[in-house]
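Peer 1: Starting from these lines, generate the structure:
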Amino acid sequence: MSGLRVVPTWRHGQERLYVCLADGRNIAWYDREAARINLLVDDRREDVLQTLGPFLTGPVTVGPPPVPTPAELARLALHPDDDLAPNRPGEALLVDLDRAPGPAHRLRPDPRRHALAAEQTIGEALDRLDGAGWHTLHSIPLPGGDRVHHLAIGPGGLFAIHALHARKQRVRVADPLVTLGRRPPDALLRRIRSDAGRVSYALTAEVHPVLALVGPADVSFTTAPREVRILTDPEIESFARLGAVLKPADVEALHAMARDRRTWSKV
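Peer 2: Model prediction:
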């Protein structure tokens, strides 16, 4: 008898099977998704393989744990209060509405709720790109009270995305002005370019500004937008088809830098 036992655990939504000694110490773990057995005690290799035998689902690689990448080390060193990765789409609006929900007898919907719905729609579409090698950060706070609604980092590059609720309304674009329905024109494209420039400065990388319109009835252009890419919510999935600009290691390194709140303190 080897005296070893298998203890299943979950880390970040993924199952790992730990091989433990009688005193509870781990000497190995099996990562099914990576098809790898990581050994902490090499002289128990055969015992570990025999113990894990009934749990193996195919060929596996066996060896010492992989050396953490610089991005992984940066993530491990990041204090939870400084980590922006857990932010939900519209995080700032959710917090604001929770603190000050507004009167219940309003005749018209609170405009913050329309803005929140837009950020959630775009944010959820971006989060679905995770399987294609993309990372998205939501509601990034900038000095002065500004924020970037979404920052998408992936093989196709970096994109600072501003979500705009336009449900069943006509949108007219005359750079830098955006007119939504019967509202007065707003120099929104100038602000979106400025935010993308601040992100580019913080990350020392090229960042593309994007205006994402949620549910517009029609979009027309009087003047072609300069630099800003304008998409509707169903077109967000097109990011997955962009040509590779960044290597996976670059994506991870930029994501590790961008998720650190301190990165944005001086932009």
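Peer 1: switch to C-alpha atoms for all contacts and neighbour counts from now on
Peer 2: OK.
Peer 1: where do the strands sit along the stretch 51-200 of the chain?
Peer 2: 61-63, 135-141, 147-154, 157-165, 170-174, 177-180 (DSSP state E, counting those that start in this stretch).
Peer 1: residue contacts, the residue nearest to A187 when sequence neighbours are not counted?
Peer 2: Of all residues not flanking A187 in the chain, L177 sits nearest, at 4.3 Å (CA to CA, 6 or more residues apart in numbering). Going by CA atoms under 8 Å, 6 or more residues apart in numbering, L177 touches 185-189.
Peer 1: re the thing from before, who wins for proximity to S200 among the strands of the stretch 51-200 of the chain?
Peer 2: strand 157-165 (8.9 Å; CA to CA).
Peer 1: hang on, the earlier thing: among the contacts of L177, which one has the most neighbours?
Peer 2: Most neighbours among the contacts of L177, by other CA atoms under 10 Å: L189, with 25 neighbours.
Peer 1: so who does it touch?
Peer 2: Counting by CA under 8 Å, 6+ apart, L189 touches 175-178, 211, 225, 228.
Peer 1: Make CSV out of those and add distance to Q169.
Peer 2: Putting the contacts of L189 into CSV (distance: CA to CA, whole Å) gives the following:
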residue, distance to Q169
D175, 19
P176, 19
L177, 16
V178, 12
L211, 15
P225, 19
V228, 20
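Peer 1: So how do I select the buried members of these in PyMOL?
Peer 2: Buried subset of the contacts of L189, written as a PyMOL selection, criterion 16 or more other CA atoms under 10 Å:
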select buried, resi 175+176+177+178+211+228
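Peer 1: quick check, nearest of the contacts of L189 to P86?
Peer 2: Once CA to CA is applied, the member of those that ends up nearest P86 is L211, at 23.1 Å.
Peer 1: Please generate a structure for the following sequence too, so the two can be compared:
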Amino acid sequence: MASRGLKVLPSGRPGRGRLYVNLPDGRAVAWYDRRANRISVLADERREEILAALRPYLNGTVSIGPPPVPTAADLLRLALPPDEDLAPNRAGEELLGELAHGSAGTRARHRLRQELTARQRMGEVLDALAEAEDWRVLHSIAGIADHLVIGPPGVFCLLTVQGRRQRAVVGDLLIAVGRTEPAPAPRTARRAAAYATRALSATVTPVLAVVDATRLEVTPTLRDLRVLTPSTTTPFLTNAPTTLKPPDVEALYATARDHRTWQ
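Peer 2: Model (predicted):
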């Protein structure tokens, strides 16, 4: 949308992140932080124009003023090259690429679509959680995690398993879905969380997210790995004890969204 030559452009995922108010030459004169409900003005002489351009997007009582002093996390984000930023990744990003450009046979493509559906389902649950101010989510950290969740209870590394509308049995080392050969998903989830712990210098909890299983059984001896479903994920995460303060969440998120952290 434009107002008197000013253009309002979104940053981040649709409906989230900031709205930037730019001049026709692309220079920003303000931004609206929807989480904080605050407008940061860079060109005070254009304040009325800026308010007119942003008015369709504003909700409730909005504060307005000069930009806040950047935090350490802000400085990391500002220095992050766009090509290294994982924040725009969609759930199942790499599977979307394989389906679009791969040459897999019909059966393999069907499995890929099932896996993609599972990751997208979990992605929707986590993105809804991330609408809350204190939560941050990353998807598709290639070779590491299907999803990474950072919030007040800590950091969680999620590996998604497609239940294929069958009985799923999770043991200490393997998961069996229906009559298929058991897979080492629990061990894979632990290795991913251990890698993330080293990369972020923070404790990361491994999570196995089982989607679309008709019945889920978990061995009682499994204690270091959380097993969740789309319906149990949000209650578990929101009711877990708080271990991180908001600045800690932002700092970890700024580090985690940098692709170079995982290399």
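Peer 1: Now the TM-score, please.
Peer 2: Scored against TM-score structural alignment, normalised by the length of structure 2, the superposed chains reach a TM-score of 0.80; 249 aligned residues with a CA RMSD of 3.2 Å.
Peer 1: on that earlier part again, which of the contacts of L189 of structure 1 still touch in structure 2?
Peer 2: Among the contacts of L189 of structure 1, the contacts conserved in structure 2 (both residues aligned by TM-score structural alignment, their matches' CA atoms under 8 Å) are 175-178, 211, 228.
Peer 1: any chance of those residues in CSV, with distance to D23 of structure 1 too?
Peer 2: What follows is those, written out as CSV (distance: CA to CA, whole Å):
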residue, distance to D23 of structure 1
D175, 68
P176, 67
L177, 68
V178, 66
L211, 57
V228, 60
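Peer 1: still on that earlier bit, wait, which of the strands of the stretch 51-200 of structure 1 is closest to P86 of structure 1?
Peer 2: strand 135-141 (8.2 Å).
Peer 1: chain center to the longest helix seen in structure 2: distance?
Peer 2: Counting residues, the longest helix found in structure 2 (DSSP state H) is helix 106-129. Centroid displacement of helix 106-129 of structure 2 relative to its chain, using CA atoms, centre = their mean, to the nearest Å, is 15 Å.
Peer 1: what does R165 of structure 2 align to in structure 1?
Peer 2: Under the alignment (TM-score structural alignment), R165 of structure 2 maps onto K168 of structure 1.
Peer 1: Tell me how far that match lies from F221 of structure 1.
Peer 2: Computed as CA to CA, to the nearest Å, the K168 of structure 1 to F221 of structure 1 distance reads 17 Å.
Peer 1: again with A74 of structure 1
Peer 2: 44 Å.
Peer 1: Please apply the same query to E46 of structure 1.
Peer 2: Separation of E46 of structure 1 from F221 of structure 1 (CA to CA): 68 Å.
Peer 1: And for G131 of structure 1?
Peer 2: 34 Å.
Peer 1: Between the two, point out the one with more neighbours.
Peer 2: Per other CA under 10 Å, whichever of G131 of structure 1 and F221 has more neighbours is F221, with 12 against 9.
Peer 1: To which residue of structure 2 is the more buried one aligned?
Peer 2: Aligned by TM-score structural alignment, F221 of structure 1 pairs with V218 of structure 2.
Peer 1: Was I right to think that match contacts G171?
Peer 2: Yes: contact criterion CA atoms under 8 Å: V218 of structure 2 and G171 qualify, at 6.2 Å.
Peer 1: and G156 of structure 1, how far is that from V245 of structure 1?
Peer 2: In terms of CA to CA, G156 of structure 1 sits 5 Å off from V245 of structure 1.
Peer 1: of the two, who's got more company?
Peer 2: G156 (19 against 13).
Peer 1: what do we get in structure 2 for the more buried one?
Peer 2: Per TM-score structural alignment, G156 of structure 1 is aligned with P153.
Peer 1: out of everything not next to it in sequence, what's closest to that match?
Peer 2: T242 is the one closest to P153 of structure 2 (CA to CA, 6+ apart), at 4.3 Å.
Peer 1: Can you report how many residues neighbour the equivalent of the one you found over in structure 1?
Peer 2: Mapped onto structure 1 by TM-score structural alignment, T242 of structure 2 lines up with A244. Here the number of neighbours of A244 of structure 1 (other CA under 10 Å) works out to 12.
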